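*Asks:* how would this look folded up:
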Amino acid sequence: MKKAYLFVSILMIVGIVIIGASAYKSFYYDKKQETTKNINFYLKEHNYERQVQKKEIRRDSKTAEYFAKVTFKDEPNNEYEIHQTGSNPFEVVGYKDGVQIADKKVGKYITSD
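*Replies:* Below you'll find the model as predicted:
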């Protein structure tokens, strides 16, 4: 009886671990990889790849969305956030000294609506 109880308990723990790992992969890892691939494609499509000095993929805890923080070689004092706003369109927001840039003359990589 004890062996059967121990076997069932171990089987349940293994099942919970497998389900947890699968959920993590599908909710976080796959989404991050897809967003990274799409942002890399955006940078390549606009010929920005060679200008990238630093790129970091981050997750916004409020919206649970991933975005890229990018610094370009020709504008090292500006920091840009590239957000995927749907299935393919991207929004690029620029910041200089922590203040959002609204003028394309100051931040040439921003997208303005």
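
*Asks:* when you work out contacts or count neighbours from here on, use the C-alpha atoms and nothing else.
*Replies:* Will do.

*Asks:* and Leu6, that one's in a strand?
*Replies:* No. Counting by DSSP: H, G, I helix; E, B strand; the rest coil, Leu6 is not part of a strand but helix.

*Asks:* now it: how far from Tyr95?
*Replies:* The gap separating Leu6 from Tyr95 is 57 Å, by Cα to Cα, to the nearest Å.

*Asks:* neighbour count: the two, which is higher?
*Replies:* The residue with more neighbours, out of Leu6 and Tyr95 and counting by other Cα atoms under 10 Å, is Tyr95; that gives 17 against 11.

*Asks:* structure for this one too, so we can compare:
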Amino acid sequence: MDKVKDSKKELNETVDIIKEYIGDEEEDPKIDVVEEIIERKDDDKLEFKYAEFLKLVLDKGFINVEEGKKIAMDNGTLLNAFISDVNQKLYEYIQDQTIIIEGNYIKIDDFYVDMVKELVINEE
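*Replies:* So this is what the prediction gives:
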């Protein structure tokens, strides 16, 4: 029991030293609420790179896989990962895989074209 008491005492001393060094400030709950609202607001919108990509696909009806690879590389990722990211973001709205690769082309699933158009228009 003496060892436990000594250990607790040393732990308390360590905690006191750390509090003294970094401060014992309590976070302002108002800041947390504001940060949560900002995060929620940001999550509600498509990221700019995705909106531009979707506009391009909507305008042309499809894009070549090579063009898609270039866009993905410009965004710092590989094509499949980029398409997966776009589909993941769109899943929040459409609840299904939206961007598909057919042959040598990347396109929006025909069933969801109007939904994506509406989404992109609302994001502008």
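
*Asks:* TM-score for these two?
*Replies:* Their TM-score after superposition, calculated using TM-score structural alignment, normalised by the length of the first structure, is reported as 0.27; 48 aligned residues with a Cα RMSD of 3.5 Å.

*Asks:* show me the strands in the first structure, by range?
*Replies:* When secondary structure is read from DSSP state E, the first structure shows strands at 52-60, 65-72, 75-84, 90-96, 99-101.

*Asks:* could I get the ones you listed as JSON lines with distance to Ile18 of the first structure?
*Replies:* Formatted as JSON lines, these follow (distance: least, Cα to Cα, whole Å):
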{"stretch": "strand 52-60", "distance to Ile18 of the first structure": "24"}
{"stretch": "strand 65-72", "distance to Ile18 of the first structure": "24"}
{"stretch": "strand 75-84", "distance to Ile18 of the first structure": "30"}
{"stretch": "strand 90-96", "distance to Ile18 of the first structure": "35"}
{"stretch": "strand 99-101", "distance to Ile18 of the first structure": "43"}
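
*Asks:* which one of those strands lies closest to Asn38 of the first structure?
*Replies:* Across the strands of the first structure, the minimum distance to Asn38 of the first structure, taken as Cα to Cα, is reached by strand 75-84, at 8.1 Å.

*Asks:* which residues does that closest one contact?
*Replies:* The set of residues external to strand 75-84 of the first structure that reach it, using Cα atoms under 8 Å, 6 or more residues apart in numbering, is 35, 39, 53, 66-72, 90-97, 107, 109-110.

*Asks:* okay, angle between it and strand 65-72 too, please.
*Replies:* 160 degrees (axes from the mean of the first three to the mean of the last three Cα atoms, to 10 degrees).
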